[in-house]
Each structure stands twice: as C-alpha cells, then as structure tokens.
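>>> kindly generate the corresponding structure for this input.
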Amino acid sequence: MPIAGPAGSPTDARRTHRRTRQERRDRRSAAFDLLAVVAALALVGLGLVNLYLVGEVELATRQGAIAAGGLLALAVFWRVRVRYLGVLGWAAYGAAVLLLVGVLTVGLSANGATRWIAIGSLTFQPSELAKLGLLLALAAVLGSGRPAWQRFTTAVLLAAVPIGLTLLQPDLSTAMLLVVLAGTMLVIGRVPARFLLPLAAAAAVIAPLLIGLLRPYQLTRLGSFLVGAHESPTGSGWAVRQAHIAVGSGGLFGRSDDPLRVLRAQYLPERETDLALASLVGQWGLAAGAGVVLAAIVLVWRLALASRAPRTPHGALVGGGLAILLGTETVVSVGANLGLLPLAGVPFPLLSYGGTALVVHLAAIGVVLAVRRDGAKRRLWALPGQRNPRPRLVRLAALGISVLLVSFGVYGWRLQSTQGEALQVVGQEQMTRCFRLPAPRGTITDRHDVPLAANAADVGTGVDRVLVVPSLLRARPADVDRLAELTGRPREELHAQIGAAEGPVLSLPVAEVPRSISDAVTAAGIAGVFVVPEPRRSHPHGALLGPVLGFVGVATPEDEERWPGLPSGEVVGRAGLERQYDATLRGVNGRQCLYVDPRGVPVALGERVDPVRGADLRLSIDLGLQQRLDASLAVAVRAQPHPAGRIGAAVAMDPRSGQVLAIASTPSFDHNVYGPPIDVGALQAGSEAPGSPMLEHVTQAVAPPGSTFKLVVAAANQAHQVFAPHRAIPTGADFTYGGHTFGNWKPMGPMDMVESIAISNDVYFYKLAVALGADAIIDTARTLGVGQPTGIDLPAESAGHLGTPDSARAEGGAWYGGSTVILGIGQGDLQVTPLQNARWTAGVATGSLVTPRLGLAVGTGPDAFTALPAPAATPLPFAAELGPVREGMRAAVTAGTAVRFADLPVPVGGKTGTAQDGGLPEGEYDNWMSAVAPMDAPEIVMTAMVQGPGTGGNSARNVVADGLRHYLEHQPDVVGTGPLQAP
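Next comes the predicted model:
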C-alpha cells in the first residue's frame, strides 16, 4: 500500500502527474468515441440520402426512425461495463438461437428463403442478431483463462449452432459471414495453430461440397461472376452491369439535377440494399462513394484500435472481432458493387436499407465503444507481466482491409474515366425506346413537274394515322376527351381502347383521318399524340405508266438484303422506278423516343427527330407525248381481230442523250391494286390476265425484230464490208442455200444496199448475211447492244437473246448455214426488246450508242433540282461508214415501206419489220417500226411493236407516226423542263 508523503513532497508531484496523464487519456478516449460515432452517422446519413434520391421517401422515413432507435441502442450499450459483457453476450446469443429456431417454424418466406419473423407490422431478421450474439459469446469464451483446447472446442460448438440454423433458412451469405466471424475470433483470440490448421484443412475439403447447397439463383450469381455474363433482366450479371452503369456514369459529383434521375435509379436492382453504394455513386458521384469508403475505413480502424484499450481479453476481442467483421462486410459489398467479387447478398453495413442489420450494427458499435471507454480506467499499478495479452493480427487485418478498399476505389475511378462515356450511352439506350416516324415519300413527276406518283394524303385521296402513347394519356383523361373530339371518335370508346393497352406499348393507332383533321390534331399539341402519314401512293393517271412507275409495299427479305438495316415493316419501292430510286424517294425516317421503366412501360417523352421527306424524282418523260403514244398503242392493239393477249410497246427517246420521252406498254395495270391495303382479287386477276399486264413490255418483253434488224446487218457490212453499198445485187423472189429455199416477201430485181433497206428486200440480206458470215454480224450486233441490257434505270430489264454458233452448241444444238441466212432478216435465234431496237436505230442514225435514262433530276422543289448524272454516249467504231445505211433509212420513207411518214414536216428515216413469232397463232406477227427525226440531225427516235396480222398496214407504223407528229408539233413544250443544277 503506498505511503503518503508530506504535502509538496515528490510523492504528491508524481500523483499529480499521473492524474494529468489519466485526464489526457480520458480526453483522447472521448475524442475517439466521437470520431467513431461520426463515421457511423455519416454512413447512416448517406444511406438515408440514397433512399431519398432514388425516390423511396417512405423507406427513407422508415429507415430514419429505425436509425434513431439504433442510435439509442448505441448510447445505451455505450454505458455497459466490461464486467456485464458476459451476461449481455450470452443473452444475445441465446436470443439469437431461439429466434433462428423460430424462423424455421413461423418465419416469413420470400424468394425461396425463410429468414424473417413478423411482429405486427414490423419484421425482424434473427440472423443479424446472431452476428452480435456470436461475437460476444466467442469473446467471452476465447477471452477466458481456460486451457486452449477447451476454449477452441467450446468456440467451435458455439459457432456451429447459429451457422447451421442460418444455412437451413437458407441464408448462405449471412452464414458465410458468421463463419468469417468465428474464424476471425479464433485467430485473434490466440488459439494455437495446432488447433487452427486441422480446422482450416477440414474447411478446405468441405468447401467444394457446399456448392451442392447453393440455390439456383446463387449458382447463377456465381456463374455470372466467373464468366462475366450480363444476362437480362433479372440475373446477377444484369445487376452488376447496372452497377457499372451507375458508377461509370455518376461523374465526380453525380447527376442529382437530372430530371430522369429517379427513372435511371429504377434500372439498378437492389439499389436500397446490396447495391446501395453503386446507387449513391450514380446519384452523388465518386465524391460520395469516396466519403462512404473513408467513413468505413475510419470506423474499422477505430474499432481495431479499441481492441488494444480494454483491461480484459474479453473486451479486446469484442473490438477486434467487430472491426474485422465490419471490414469484411464492407470489402465484400464494395467488391460486389464493382463486379470484382460475386454478388453475395451482403449489404453495406450501416449504409444499406435494413432495420435489423442497422440496429444490430449500431448496438455492436456501442458495445465496443463501451469497452474502449472502460479501458480508459485501467489499473495504473499493474505490472507489465500481469497485463492481458492483446488480440493478434487485428491491426494487420485492418490494414489489409484498408488497402483493399483503396484499391477498389481506384478501380471505380478508372472504370469511370475509361468507360464512363460508353456506360452513359448504354444507360441512356436501355431506358430509351423509339418508334418510327415514317418519312413522306418523294413525288415522281414528268419533266414538267406534273405528278405521276405521289403520297395519297398529299393529293387528298389518302389518310394520316393518329398514334398515341397509352401509358402517358391514361393519366390525362381531359386530353383523351380532346382527342376524341378532334378525331370524331366516341369518348368512351377511345378511353376504353387506351385503357386496355397496358404494358410496354409504345404507340397505339387510334384513328385514320384526312389531312385537314390530322393538321388540327397536330396543331392541338397534345403530348403523347402523333400524326404519321399512311404509306399509300396515289397515281393520278391510273395505268398509264403502271409497270414503269412500279409500286411500293412492306419490305421483303430480298429488300432487306438489298438495303441492310431496314426497320421492320418499312415501306419500300418494290418494282419499277419506285424500286430503282427507292433510296432517293424514301427519305429518312424520323423517330419519337420515349423513356421507359425497367418493364418497358413509357413514362416520359424523349427526343424527337422529325422525318426528312424523300426527294422528288423528275423524269425525262413528257406526259403529253406519253398519253398520245399510249392511246395510239391501245388503239392499234384493240384494232386487231383477236386483241386478247396481244401486246404492244412503244418508246420515244432522245438519241443524243438517251432521255426517254415516253414509254408505253399495253396491257398495263393500275398501281392502286397494290394498296395498302392490297386488292388481292384485282392483283390475282392482273397476274393471270392475258398479255402479262404486270410486265413492262418495252424493257421486259422480247420478240424477233424482223426486218428492223436489217439496219444491224447493213452496219455489219460497213464494218466488215463484203458488198459495196451502191453495188446492185441480183435478188428475185427467193434464195436457195444449203438445200433450203428462203422466200422474199415479193419478187424483186437487182438492188443495192440503200434500195434494199428502203424496200426491205429479204433476198439481198440473205445473200449479205451469207457473205458476211455469222461472226461478223454477231460482232456488229453486240457493238450495237443486241442481246444485252441497255442499262436503263429500270429493274428487271431483259437482256434479250443473240444466238451464236457457240451458244447453239452449248445448248445441244447446231448452227447451220440457214441459221446465218435467216439472221440476216432478224429471225431465228434472236430475241430483242423494243428498247434495244430503238437503241440500235439511234446508234445507226447518230454514230453513237447511248444509255437510255428515265431519271432526269432529283430535288425538293421546282427551283431545287439537280440533274442526275448520265453515262456519256459511246461512239461506234464504224460510225464514219454508216452513211449508206442512213440513206436507206431515209429512202424507206421517201419511196419504201415507210412512206406513211413522208408527210411529216421534217425529213424522217426509219425501218419497218414483220417477224414470225412462234408464240403467236398462224397469220399473226410481231409488227415493228423504228423511225428517227429529223434524219439529218436526229432529235428523237421512236420504236413500236404491235402483235397482230401482218397483212395490210403495219399497225406499229401508225403508232410511231402519231407519236412523231405530236412531238414535232409540240417540240418546245415536250423537251422543255424546269431549272436544273449540274450534277
């Protein structure tokens, strides 16, 4: 017992010094208590902020009330003395075990697990209490003075009970935390290694067997983590992906001012619990995340240091065990939020929503702070050897936890800096759905901008569709009433239709109205109501240009292959010019975007991109000449004795540029049968009608050209001359070659080439063909485009057929001498289109071969048209030698078979032809006429083909004569066009 010294003695000074040091320690203890509480309060407060930011105000209020209770528990347990820890620990442990047993019998189940007990409107999770009870119980056992084997055995048995009961729920994540807690307590409680190593080995052997205990969702989580899968929309891979989006797009200080903040938060599953950290970073940025991690590190370190203050091992183990438990929970939660660890269902301590966990953690902190506070009153006179040994490795564990958390923080920063923009785009895309606003299709006009094909609604013959977003209008009945009034629909009916469209419906058609009404709907500006044009084309001139203009329809697989990326249901050009120039006419679709919740239900309007109307296509066709040529062709076909199934075709072309001024085909079809909606009956009737009205006969019908081919044979003589063009050759009534006799259409005397072209002397051309040989004729024919597509800007053009000795052998036949003979008059193995005929006629007349073109210009208005580039004419290699052939064409008009054209006001040249066709009945032929005017400076070539009797007048001549007369009488009006910019 110390002996008191006199007043003012050295003994008094030492006592005063000791009291001063004790007061300093008490002040430091109080400061430590305050810092730990502030860190805990920061985590609780940020958790409440997260709930508020994600729109869970009710949960935030509930969690705030529970937090107040937890703080009260912290304050109460702060006053507990170490000597009462044993009683508190066994009481908590016993209560936890009893409640865990109760869960298995009367607990609440959810998602295949039974983990909660309900007390009135409150629910309680006993496994959370088990953490505190096991911590205190193990601290009491391991901190006792019993032999090591007794402490180890008792501790293992104590831990096995709550761990086993938790596994039965099943709650694997909490069970694993209890295992970590038990293992931690054994290590820091200085249990000898000879006991720990066998236990660790047994755990390593048993661990793989636990996979069989995993629930399907737990296996999915593990698999998602191992293979990096981001399945949608309920898997853990999806959850981690959403956590990455939240962290990566949160920025430094978050996006709390984003009007879509709450909607974005809905895409993060478990944003209140397991992924609360990612949610907070997404809302308040990396700064908030760093604050959370810093507060957790501070709390772990203060709890770890508290393990060095108590006077007893019991109290020290409580502080050390709780420090490592909280640190482990924090590491697992942060790692899972970043996708660095499996999503194990471990909430962030104090931050995540959960009443039981919050109260237990705060109460546990209060217990540790009480131990620390009690340790400030340690006996100053105890000898060093008599002081209790401190828990081992606690500070090292705290350091490791801190390093891991800092490393995770760096990873989160790098994730945001390297992938932030991309993740923001992904986040925006997943909450955005758009529906198409179809672009109005451009108009097809003649060269004077007279509409030939237009949108039905633009010309007053079609309708527009009214679309609504049901989920947006349901909450605004007044707007629905207004829409019903505008569209003329009964209010109750419209309300019922919109009300029935539940779920992820982006747009719902509610009316089809004429343009005047759709304009009124647009002007009303009702949010969530849109007007789009019905994709129907109008053709003011019916069947006049049916096969040429073609039709539109919903894209087929073939169309989708031709134009990759077509949206589903897109209306495209399916035939004719509509198909050829679809990319120009179709325009660019717009879109109306909507923001949707994770179920896909629209909740707000997003970006709108207005459609860009397709460009108008101006054709080289003159409507007046087209109508005249079509009418004459129809008269010629109907005048035949048997018009059914007979076809006619006529084309007028500028021989210098290839511009097609008119292109007539009969029979034809009316585009309107293609709708929408398609007139199935009319379409079927058209496809089965005689004469193939669905074909464009100028470019798709082929027939032997007859005597019009003599121009090609004559040109071959000029290129490979065997007869002098002005040398008279004996002809007569027939020609015998190889034992076969080939007749003339009438007996004739000697003639030169010019006369033979004019009078169409067959025998002359029989002899010329034999003299030239097949190869020379075929070579020249190919040079003039025979047997190959002309290149006109129409799809599905026929190449025709030009037989050769090689092709005959390839087909298993033979090329005889007679084959060359009849080739001289355009018969035999030869099929051409009327356009090919017109092209070679133009080539002979001008000396150049042109590419026929229908498309003249594209633009968006009368003064904004740009000329389409056209291929340059190709000079013929024998152009300089073609004079006698042209003389023959002119002579046909002045004194030959084409005198029908002699009364025209300009000199005309031409060639008639009558060809036998195996597809026609006996006595009927393919009647041809090709003419050029003026012959001395060609401006127009016109070719016609009409099937019918060959006796009497060639009906094709009348068609061409009428067409030429119309052209010559109206030439300035026919060829004139609006302003054009250079291509």
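>>> going by C-alpha atoms from here, please, whenever you check contacts or count neighbours.
Will do.
>>> count of neighbours near the residue nearest to residue 904 when sequence neighbours are not counted?
Distances taken as C-alpha to C-alpha, 6 or more residues apart in numbering put residue 965 closest to residue 904, at 6.7 Å, once the chain neighbours are dropped. Residues lying near residue 965 (other C-alpha atoms under 10 Å) number 18.
>>> just the element for residue 965, please.
Using DSSP states H and E, residue 965 sits within helix 955-969.
>>> buried sites along that helix?
955-968 (16 or more other C-alpha atoms under 10 Å).
>>> ok, and what's touching the next helix or strand after that helix?
Per DSSP H and E, the first helix or strand lying C-terminal to helix 955-969 is helix 971-975. Identification of contacts with helix 971-975 by C-alpha atoms under 8 Å, 6 or more residues apart in numbering yields 447, 622, 624-625, 661, 967.
>>> can you pick the most crowded of the residues you listed?
residue 661 (27 neighbours).
>>> show me what the strand or helix carrying residue 334 is packed up against.
In this assignment (DSSP H and E), residue 334 forms part of helix 313-337. Counting contacts by 3 or more C-alpha pairs under 8 Å, 6 or more residues apart in numbering; DSSP states H and E, helix 313-337 packs against helix 126-142, helix 172-188, helix 236-249, helix 276-306, helix 355-375, helix 394-430.
>>> let's compare: structure for the following, please.
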Amino acid sequence: MDISIFTNMRLKIIRLTIIGLFLLVTLDLFYVQVIRGKYFFKLSKNNSIRIVSLEGWRGRIKDRNGEILADNRTAYNVMVTPQDIIDIQKLFRFISRVTGVSQKKISRRYRQKKFTPFTPVVILEDVTRQTAITIEENTYRFPSLFIQKSFKRIYPLEGNSAHVLGYVGKISQAKKEKFKEYGYSPQSVVGYLGVEEYYDRYLKGEQGGLQIEVNSRGQQVRLLSLKEPTKGEDIQLTIDSRLQKIVQELLEGKLGAVVVMDMENGEILSMVSSPTYDPNVFVDMQKRKSATKLFKQASSPFMNRAIKGQFPPGSVFKVPVAIAALDSKKVTPYTSFICRGFYELGGIRFGCTHVHSAQNLIESLAHSCNIYYYRIGEKLGADKIYHYASLLGLGKLTGVDLPYEKAGFIPNRRKGLLSRRQWYAGDTLNFSIGQGDVLTTPLQLTLMMSTVAREGIEVQPHVIKNISGRKLDQSSFLQRIKIDKHIFQEIKKGLRATVTDYTGTAHAVNLNEIYVAGKTGTAQSSKDKEHHSWFVGYAKGEVRNIVFCIFLEHGGSSHNAVLLTRQLLLKMKQEKML
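Prediction:
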C-alpha cells in the first residue's frame, strides 16, 4: 500500500476521533451548562454545603424511687435535600423498595414537607437500623439522600401515670406561631398534656446542627462547623409508680379517679384517671391508628378526671357546711335536729336516706343525715356557705403543676346558678348537701380534706419532686386558713365516727392497723344513670400520713368507693407504703 495513502487514512481517523471527542465534550458542556446549569451553579456556589439540624434529647422523667417513666431511644430518619435530586422517580422507587412504604405515600410526604429546595425533608421517620445502613450504603447513587439520627420518646410503663406524664409530638399547625416566638423550630418535638407540657421548657433539649461539605455524589467531604445539641433536664416526680399500678388495677373497667397525697407536704403519691391510655401511641408509627380511635371513645380516656372532671360532690360537701355552721356560731357540736326521713319546705319534701331520729353535728357527719344540713343550710344562707367553701379551696384552682386544671363551680346568689334562673329556697337546701349546681374535682376535695386533717393548714399539691436534683422549696407551700383549729377538731371527730361507728357510712374501712377517717358521698347525676360514688378521707400509718379521694363516676352507692378504699389501704400497708 502507498505510504502516503496510509498516512492520509491515519490522519482522517485522528481527525474524526478528535472531532468525536470534541462533540462529546460539547454535548457534556451543553448538559452541564444549559440543561442542568442552574443546579450545578448552585452546587458549585453554595449547595455543596449541607445543613443538618440536630435535636437535643428530652430530659428523662422518673418516679419518686428513680423508676424511669419517660425516656428516649435513637431513631433513624430518611432525609432528602430537594435541590440535590437528579431523578425523583428513581429515588422514590429505591426508598420504597428498601422500606416497604408505597411510592405514593413517599411522594405525598415529600410534597407536604418540602419548604425550600435547600431545606432537607423528612421522608420517613424511625426506620429500622438495618434499613438505615442500606440507605447509607447507597447514598453515592442518590446524592440527595441521607440518614439523620434523631430520638424517639418512649414510656416503658405504658399506661402507668399517663395522665400525669402526658405525651410528646410535633408542633401542631395551630400552635406553630406561638412556639416560633419561643425559639422552637417547626420540626421540634414538644409536650402535650401532663408534665411533658407543663415542664416542657425544662425537658426540651437545645437544638444543635452541623454544616458539612458534600461532593457531587452527596458524599461528605469534610465537617465545616458543629453546634452540639444539649440534653434537656431530668425531672423526678413525687408519684410512686408502684402505687399507680395498684390503683390502676383497682380501677380496671371503671370510670373514675383516685388521688393519694402526702398530708404533710402536698406531694401527690398517686393520681390515676380511668380509663387510661398508652402515650406510646403518639410516638410509635405502628400504633398511631390506635390514637385516632382513642380520641373517639365516649369514655374520654385523655381527660384527667382528677383535675378536669367536675362532678357534684354529694354529701362530701357537708364538711364545709358543718365548718361554716360552727364558725358562724349557728350551731354547737351538740346541737340536735330531729330526722324523720324528710324535711318539708314550701310544700315540697326534701328527703334523707334514713329516719335518723335525733342527730347532733358529730352524728350527722357519721350517718350523713341530710335533714341536719337542710336545717343548718337555712340558718346559714347560700352566700355564707359559698364563703366557707371558697375558703377551703372549692370553686377555684388548686394550682397543681399540671395543665388544664378546672375550677369546678360553687354557686351563690350573686353568681347565680349555671342555668341562670332565679334562686329559690329549695336551691339552698340542695346546695347544703352538695347537690344542685355544685361541681368539684377530686383534687379539690383531696386538698379540702387535707386542710381539715391538718386543722387549718393548707398545703400546695404538686407532682414534681426535683428538676436535675434541684429540690423545690416546700416551706412556701404552707398557709393557715383563718378558722379556729378547735372547729376542725370537732369536725374530725365526726369524720372518725364515720369509720368507727357501727352505723357509720364508712364502717367497712374501720381497720385495726390503720387510723382512717373521712366522709362519704353519693351524688345524683342524670336520671338515667347511676349516682356518683365518693369517699374522701385521711389515713395515718407508720411510714406516712396520707389524704385520699376515691371517685367512681356512675359508681352507685358511696359504699363502693369505701370498699375500694379498704383494698387500697390494706395493699399500701402490705407494700410498706403506709
């Protein structure tokens, strides 16, 4: 072959190769600068920096003995940075295949959470550790995809103390502006109800973050800056989780509430509302459907009946009426009235449970004679009864350190009735025995009984023992009611006789090894339902002195509350809690 021809062919091949390579480079430049120009411009300028927020873990909540009631565990969230996405459908297919979540759901979550192209989006929360590892191993294929470590709140004892604890969740749309003012990010976890909400400012950790430089494949090149998140403060409660368990078992299948408080310092040892719920349903993805069902239940499992339930106290209200009559000198402890089983006023008969015959004040408390209180109610008048009920803490907030407490309602002639109708003489009689428009909470009656037991010294009920070891100042919790202590001593005789007298309404709780005193109440509710059952009292043991309130919503006779109290006190004695 002619050497010149061979040389020419080689030159042509070289030229074609150069032209081909030039075309490839041109096409690549066209793709980079025109088709994906904006993306690569941002990447080269500032989007090679990825900002990742790091949430501070919440402080733990423990009971009085150190038992952990609320804790945290590591969670893995699947994150996507929108401006780094190359092929969104391919990305979603991969995430779906690895996690088992449908592409439709992933796409919907992405659209809901996307704020700006530069803000990472939480696609899925709390995936398994193995899933997180698989995703991390494939981030080179998907530069926008990464795993963020977070935390999940856990409640090891489930429904134990749920109403005291509350639960956590993301900030609701309605509260975003409010929380923004306090420095919370839209993704922050906050407390709802109970201690989780009331003490959120102490429990919440301080948010941190990091800036990392990533290459075009989404892989970390170097750490640019880091602000370590800080953990929230631990809180220790006055609650005894062992006692909570005992009370919950006693209330199983019933509507109601129980409060047990240390008489000396106002520490709430137990506060149980029934039915209860498991706060884990709000943080466990597998249980969230259960939360929706709970909200629809007629039994209102989320309502803490101990502080939000407002019910007529029935004959428990005879305690402040008796105090009012003695302090106003309308009667003495020995003043007697005849009970014929009814009292007639304006042609209307107001009944009593029995024909008690002659009753003095002490006996009237022990036997819960309505007639006695109709008579002294007439002597006192509605406004005087209102004054003493208020003095003993009824009709106003107790100030317990839990959110959404209700104040109840104590009527008088000035405030009127809930129905706004005219006040009649018969309303005063109903008022005198804790019926009509009188509404109280179980905690209010607990506090009232504590004041009586301590002969006029009122304590502040509370559920927090310390925050990060800092004890609360108990001395400021005590104040004296302006009623002569001798009056309380006379009332206490009647409360003790309620238990010790063979015909006393709480004789079933007359225990040799435990000193018990109190007042029963059977309160009428709606016509087609059972009455409410109450027993409010105090007990003295070797370990401590307590005041308690047992309330059974539509529980029938007060005898049922007395029987439950007997079981509770004996169990506390057995477990060396009393």
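>>> if we can go back for a sec, turn the buried residues of helix 955-969 of the first structure into CSV, columns for distance to residue 161 of the first structure.
Shown next, in CSV, are the buried residues of helix 955-969 of the first structure (distance: C-alpha to C-alpha, whole Å):
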residue, distance to residue 161 of the first structure
955, 109
956, 106
957, 110
958, 110
959, 106
960, 107
961, 110
962, 108
963, 106
964, 108
965, 110
966, 108
967, 106
968, 110
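>>> in those, find the pair that's most separated.
Greatest spacing in these, by C-alpha to C-alpha: 955 and 968 (20.5 Å).
>>> starting from residue 520 of the first structure, give me the distance back to residue 914 of the first structure.
62 Å (C-alpha to C-alpha, to the nearest Å).
>>> more neighbours, these two?
Per other C-alpha under 10 Å, whichever of residue 914 of the first structure and residue 520 has more neighbours is residue 914, with 28 against 12.
>>> the host helix or strand of the more buried one vs helix 955-969, what angle?
For residue 914 of the first structure, the element it lies in under DSSP H and E is strand 909-916. Counting by axes from the mean of the first three to the mean of the last three C-alpha atoms, to 10 degrees, strand 909-916 of the first structure lies at 160 degrees to helix 955-969.
>>> residue 505 of the second structure -> the first structure?
Matched across to the first structure, residue 505 of the second structure falls on residue 897, judged by TM-score structural alignment.
>>> same list (the helices and strands packed on helix 313-337 of the first structure) but as TSV, adding distance to residue 735 of the first structure and mean neighbour count.
Shown next, in TSV, are these (distance: least, C-alpha to C-alpha, whole Å; neighbours: other C-alpha atoms under 10 Å):
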stretch	distance to residue 735 of the first structure	mean neighbour count
helix 126-142	114	26
helix 172-188	105	21
helix 236-249	88	27
helix 276-306	96	25
helix 355-375	113	26
helix 394-430	81	17
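>>> among those, which comes closest to residue 856 of the first structure?
helix 394-430 (42.0 Å).
>>> so what does the closest one touch, helix or strand wise?
helix 236-249, helix 276-306, helix 313-337.
>>> which bit of the second structure covers the second one?
On the second structure, no counterpart of helix 276-306 of the first structure exists by TM-score structural alignment.
>>> which residues touch residue 320 of the second structure?
By C-alpha under 8 Å, 6+ apart, the neighbours of residue 320 of the second structure are 385, 388-389, 392.
>>> of all the contacts of helix 971-975 of the first structure, which comes closest to residue 198 of the first structure?
Closest to residue 198 of the first structure, out of all of those and judged by C-alpha to C-alpha, is residue 447, at 96.3 Å.
>>> and that closest one? What does it align with in the second structure?
That one, residue 447 of the first structure, aligns with residue 64 by TM-score structural alignment.
>>> rewinding a little: which ones among the contacts of residue 320 of the second structure lie within strands?
Using DSSP state E, the subset of those located in strands is empty.
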